[in-house]
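**Student:** just need the structure, nothing else, for what follows:
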Amino acid sequence: MSEQNPKWVDDLKKVHDRLQVDETFKAELRRSLIEEGQSYPQTRRSRRPQDKRKQKYIAWGAAAAVVAIVVLLWNLLPVQDMPRVNAADLRLKLQFNTVQQLGQETSVAMAMDQDVTYYAIPTEGVYRQHGVSYEQIVTGKVSELAISPDGKRLAYVDGRELHIWEADTKQTKRVLEAPVPLGELAWSPDGKQVAYVRHDPATDTLWEAQLSSGEQHYLTKGSSLSYFPNEEKILYARQEQIYTLDLESGTEKLWGDGYSPVISPDGKYVLYVRKDGGDPQLEDAWVSDLDRQTEQKITHNRPMDAWEDGQPKEGEYQSSYSLEGLVWNTDGQSIAMYQVTETNVEWRQLVRYTLAEREAGPEEVVGQAVEALIYRDERHAHDFFSYDPGYLKGTSPRQVGYTIVNTATEANGKAVVTAKIDYSYQFPYYKVETYQFTLTRGNDGYLIDNMEETDSIRISDWNGEMVTTTEDDQRDQLIFPLEQVPVDSGWTHVGFGNIVYRESDHGRTIWFLVKQQQGDHYRMRLMRYNWDKGTFKSLGTLDGVTESSMMIIDEAEQWAAIDVSLGEEKRDIAVLSLKGADASPVYLSDKLQGPGNYEDIGTRLWKGKSLSFYVEWNRRDVFFNYSADTDTTQNK
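**Tutor:** Sure, this is the predicted structure:
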């Protein structure tokens, strides 16, 4: 006989269903209630004496006391039910792949707890990224990760061992050692059990470990277990089909075709993988309502030339990638997964999606496509086109920024977006190309149907002269020679550094670096040139800097970010205000906390007042955001 909830629980559920709640606040409230509830003795209903059930209501009652008066008052008010958001109606925004060199992703599993991310790197252990910090918290050959619902404990697999790392104490405890290798992990909603996959010789099996006692027991055959947040059930996969298992009755039911299911933290949706049955079979990630009413395909896999044993197979095709490591953020607002491509080497990409509040408009779609190219993610850029646009990613020079000029709507309903795309590279060179993008709105939102270049300008250093160049890189118009640039007293000009060009209603402006020398001392001076008036203005200086390899300026023209060399070995990013001649640079290496010296560092993109940049540690690129106005750094 099913157990009935107390009336106040039903009343509280009605309030929950009717109120619009900020998701961040909701996650924090859920976490605080779990922590409070854990001070009371609770275990799974199916594994405790019946006379202890009252303890559950005591814990619930204590946690709900603070909102009891709200429940009573709310029941007196006329309310309307909040509409259900089906999986088919979710708006999932694909993020760029934050890897400087695609395929360089070295992690094999990850976990997300709001703005904290954990990465498992088999040869090194586990890294935790938060704010300016990228720290190694665990050593070993770690292959699987799972973060607890309250975000305070991390379960991980090291070979045949299951461990728990405590965020508060930074201590690790071994939970068990199995006779066979272990696989995927999942936390129970109350944080008292961890389920895991055992790779037994005959088949994969699912087990559950009680963390307080260390007791382990068998659940069923299968893999990729996920708990229902509000029921005594699990979801799991077996032979490319997904099942539910009632942990009280032992009843097993078919949920649907697919594998690797992961239930969202709020229990509304399931993220999983399914094959299309074609030739070659293409597997894609889907998100479905837990009750299977609606669903939508997230990824869009495509055939590619086949490979076998490191060699191409002539005339045959394979899936562009397979999918691994599907995961929800604990706040329910983002998901992530690995796309793995097998050619003569294995290429891994970690891709992320966020839940968007609205459908992306034409300007946003164009911006996302260009940003994907700036982040060197050609595959992601193609997702914004209704056709195959061919190779788009610049190399030398490459895309470094963009400006949306305007948007118009044609009589046939198509949107036309005019945008300027900036290109640069390590030498004193800058190019701005103007494009018209034509977009049509379909079932998947706006997609680009056509892009056409309408104008361009190129500015370069030509043997000590700042000039425009032609499309075939021939010298064109002289803008000014180096000798015309004002010289600081006691210094001499050695040559030009990087260039940025902007054109607006206020006129044409060139920012450029000039190399200066005084005896054995070197530095670089940032200058601004008003092309229409023919005037120069001195900005900040970079003492001790011998070379620059890239400079990008934010859209509001308040800050410059410059990739610099401080001697032969030291690379850094200097952020310099454009407001005056006496501005001092901020070096981003001073803001970082990481595992020793980094191999590389570089700018990527100004987005508003936030600078995205990467740091390479141990062959892995870690992306951060630096807020110039508030002087804070955050992980991406």
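**Student:** could you use CA atoms for every contact and neighbour count after this?
**Tutor:** Fine.
**Student:** ok, which stretches of the stretch 51-200 of the chain are strands?
**Tutor:** 91-94, 109-113, 116-121, 125-130, 133-139, 142-147, 153-158, 161-166, 172-177, 182-187, 193-199 (DSSP state E, counting those that start in this stretch).
**Student:** residue ranges for the strands of the stretch 251-400 of the chain, please.
**Tutor:** So, for the stretch 251-400 of the chain - with DSSP E, counting those that start in this stretch - the strands run 252-257, 259-263, 269-275, 283-289, 295-297, 303-308, 311-319, 322-328, 334-342, 346-356, 398-409.
**Student:** most tightly surrounded among those strands?
**Tutor:** Using mean count of other C-alpha atoms under 10 Å, the stretch among the strands of the stretch 251-400 of the chain with the greatest mean number of neighbours is strand 259-263 (a mean of 26).
**Student:** please give me the structure for this one as well, since I'd like to look at both together:
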Amino acid sequence: MNDEKQWNETVERLRRGLPVNEELKQELRESLLQEHNMKGKRGSSSIDTVKRHRSRWKFGALAIAIAGLCLFSTLWLSQRDTDKVEAASLHLFDQFSFDQQLGRENSAGMAEYEGTIYLPLNEDGLYVLSSSEYNKLIDGNINFVRVSPDGTQLVYVQEGSLYLYNIADESSRLLLLGGSDYGLLETPAWSPDGRNIMFVSRTQLKNEIDRETESSQGQIYELSLDNGTVRSIVKGQYPSYVAGQNGLFFERDHQIIYRDLKRGEEKVLDSGRYPAVSNDGSYVAYIKSQGDPVLEDVWIADTNFNTKKQMTQNELADAWENGELVEGKQQARYTFEQPTWSHDDQRLFVYKVFHTNTVFKKLVRFQIAASKPGPEDIVAGSIKALIYRDEEFAHTFFNYDPGYLKGTSPRQIGYRILGNGEVDGKTYVDAETYLSYLDPYYEIDKVRYVVTDTPTGYKISDMLQLDNITVAVWGDAAYRVVEGEKQGDPLMELKDIPHKGTWENGKLWSLLHVEEDHTLWFTVTRASGDQSELGLLRYDMESKQFTEVCTIEGASSSYLLQLDDTRQNVAISTELNGKPDLVIYHLPDHKMTILSEQIMGVKPKEVYTRFWNHGKLIFYADMDGREVFFSFDPQSGEVSAN
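**Tutor:** Okay, here's the model as predicted:
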């Protein structure tokens, strides 16, 4: 009996200390059952004989089992380590703010699956953003959604009840009614096998004063989709299953807790809120508060508690109370809510909340990488942040306060990394940024960025002006500009532009200067009777020759011109048929694409450009009062969610 107990305790200790490959475990189970059934058919030794010899072979097998388990563990961990690193080695590689996409509502509880984003918008419904589509799936007050592990279903919260949405047939059904039995239902989470859903039940609050007390008193339940039964799990909120384990992360009393669902044992990981486990069970992301005044940041830890890392760097800013600035007091620049992993665990979505004269949210997408962003990545990231008009984020790339970074007009519309090197032991990156705005104006700003390696990654420590080339229109002519003043003779004049048949040239609009081949690209309006069109032309400043590139019928003006790096595609922001639109002209085959016509679902009212990014044009469209970002690939002709 003691031998039996010792054997069981030893195996249990081994089992708890090793990760489990569930697929292999199932295969072994099926194999053993099959072997057992075969032996049953063939017959076996007598039961008495088996009992006499059991104690002999059990401890001999123990050594074999330990060796086998250790070998299995080594193989499993080696396989896992080829794909994953410890949380302490992770880095935020890039950030994209969906601030304009959220529009007038405060969104919450979004989800993502293989590039498709599901956006619950309070009081308005659930929207889907996928490839070329932006559409409303469901009407109503929806504030949380999660996608099933196989991507075929959504569980969402509407008015405190749980619903299930089938993506294939676009049907919804009530899963669990919120009310007297369970109170308001919140934050559902799918089990890795898709057969169960955890959710939080909370009694309805009467006032905001009770909210903090009540937040620690939520009750976590588990709903079986197989038979509809509901079982109580534990006090807490924001449950998140752990793939490969019979375990759960959740929040209680501002602590991140892991619970073994089989044994009921709990372990506190850290102080924090909103735990979110990656889909492969490797990491848990959460929000942690530190300092006085309190600063919230995004942290990521290994689910086995080995390491953890602070991923964001919040800052202090002027404090606000009741919409008024408070002199001499500071607060966190923002707070964070509800981190959510992408389906492939390579991106992390987080709500960033600003508390100033008004409270507003940005949905932010972080790119997670095992490699540290290099100096060129940091410089490119700072410029792209300004192109997205996110000056607050652009400042995070600096280890000093760079002041105003031209986040408005003239605004950045593109960039190019020119090279990098080292001088006097200092690393630098040279880059040129392209700026423009509505009045015919184009600027090439060449800057040397001095980059320093810091404990939190590379940071820009200085900026040195290398060169500045500016071209602008005065009256009916284009001039070089220095410090806001036109210089010398005109580079080009409206009167010299060739006429096209009976069409009369009107006004010079957008400008684009290509330094390498000494050309100016520009648009000019034309009229013939009651008809209008927009001509795109190229002017060679050395040969003094004009070349007609293309004509956009029905266009009455234009705002920006942008060439991609290959010089094969030009984006023309124009007023087309009475509304702002984007036209892409592919120079080699003379193909014209109107981007408003490529977006499926809700039809855009207006379309605007951002920049060419690695061969794709990033742009956004006004759809139902929200500005939604897309990218266009001129090679495939496809529009997709950015």
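**Student:** ok, back up a step: export the strands of the stretch 251-400 of structure 1 to a markdown table and tack on distance to Leu154 of structure 1?
**Tutor:** Below are the strands of the stretch 251-400 of structure 1 laid out as a markdown table (distance: least, C-alpha to C-alpha, whole Å):
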| stretch | distance to Leu154 of structure 1 |
| --- | --- |
| strand 252-257 | 29 |
| strand 259-263 | 17 |
| strand 269-275 | 21 |
| strand 283-289 | 25 |
| strand 295-297 | 30 |
| strand 303-308 | 37 |
| strand 311-319 | 33 |
| strand 322-328 | 14 |
| strand 334-342 | 17 |
| strand 346-356 | 20 |
| strand 398-409 | 37 |
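**Student:** show me the one of those strands that comes nearest Asn635 of structure 1.
**Tutor:** strand 346-356 (14.1 Å; C-alpha to C-alpha).
**Student:** kindly name the residues of structure 2 that line up with that closest one.
**Tutor:** Strand 346-356 of structure 1 corresponds to residues 359-369 of structure 2 when matched by TM-score structural alignment.
**Student:** how big's the offset between that stretch and structure 1?
**Tutor:** Stretch 359-369 of structure 2 differs from its equivalent in structure 1 by a mean of 1.5 Å after superposition (mean C-alpha distance after the TM-score superposition for structure 1).
**Student:** now the strands of the stretch 51-200 of structure 1 as a markdown table including mean neighbour count and distance to Gln311 of structure 1?
**Tutor:** Listed next are those as a markdown table, based on neighbours: other C-alpha atoms under 10 Å; distance: least, C-alpha to C-alpha, whole Å:
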| stretch | mean neighbour count | distance to Gln311 of structure 1 |
| --- | --- | --- |
| strand 91-94 | 19 | 32 |
| strand 109-113 | 24 | 28 |
| strand 116-121 | 22 | 27 |
| strand 125-130 | 21 | 32 |
| strand 133-139 | 17 | 35 |
| strand 142-147 | 25 | 28 |
| strand 153-158 | 23 | 33 |
| strand 161-166 | 19 | 36 |
| strand 172-177 | 15 | 39 |
| strand 182-187 | 24 | 30 |
| strand 193-199 | 23 | 30 |
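**Student:** relative to Ile448 of structure 1, which of these is closest?
**Tutor:** That would be strand 91-94 among the strands of the stretch 51-200 of structure 1, by C-alpha to C-alpha, at 15.9 Å.
**Student:** which residues touch that closest one?
**Tutor:** Applying C-alpha atoms under 8 Å, 6 or more residues apart in numbering, the contact partners of strand 91-94 of structure 1 are 298, 351-359.
**Student:** check stretch 300-309 of structure 1 too.
**Tutor:** Applying C-alpha under 8 Å, 6+ apart, the contact partners of stretch 300-309 of structure 1 are 280, 282-284, 312-321, 342-344.
**Student:** re earlier: switch the strands of the stretch 51-200 of structure 1 over to a markdown table; also include distance to Gly580 of structure 1.
**Tutor:** A markdown table is the format used below for those (distance: least, C-alpha to C-alpha, whole Å):
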| stretch | distance to Gly580 of structure 1 |
| --- | --- |
| strand 91-94 | 39 |
| strand 109-113 | 41 |
| strand 116-121 | 37 |
| strand 125-130 | 33 |
| strand 133-139 | 32 |
| strand 142-147 | 47 |
| strand 153-158 | 48 |
| strand 161-166 | 48 |
| strand 172-177 | 51 |
| strand 182-187 | 54 |
| strand 193-199 | 58 |
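**Student:** Pro261 of structure 1: which of the ones you listed is closest?
**Tutor:** Closest to Pro261 of structure 1 of those is strand 182-187 (C-alpha to C-alpha; 11.1 Å).
**Student:** which part of structure 2 lines up with that closest one?
**Tutor:** Against structure 2, the aligned range for strand 182-187 of structure 1 is residues 185-190 (TM-score structural alignment).
**Student:** residue in structure 2 paired with Val405 of structure 1?
**Tutor:** Using TM-score structural alignment, the partner of Val405 of structure 1 in structure 2 is Leu418.
**Student:** go ahead and confirm its match touches Tyr428.
**Tutor:** No: between Leu418 of structure 2 and Tyr428 there is no contact under C-alpha atoms under 8 Å: 10.9 Å.
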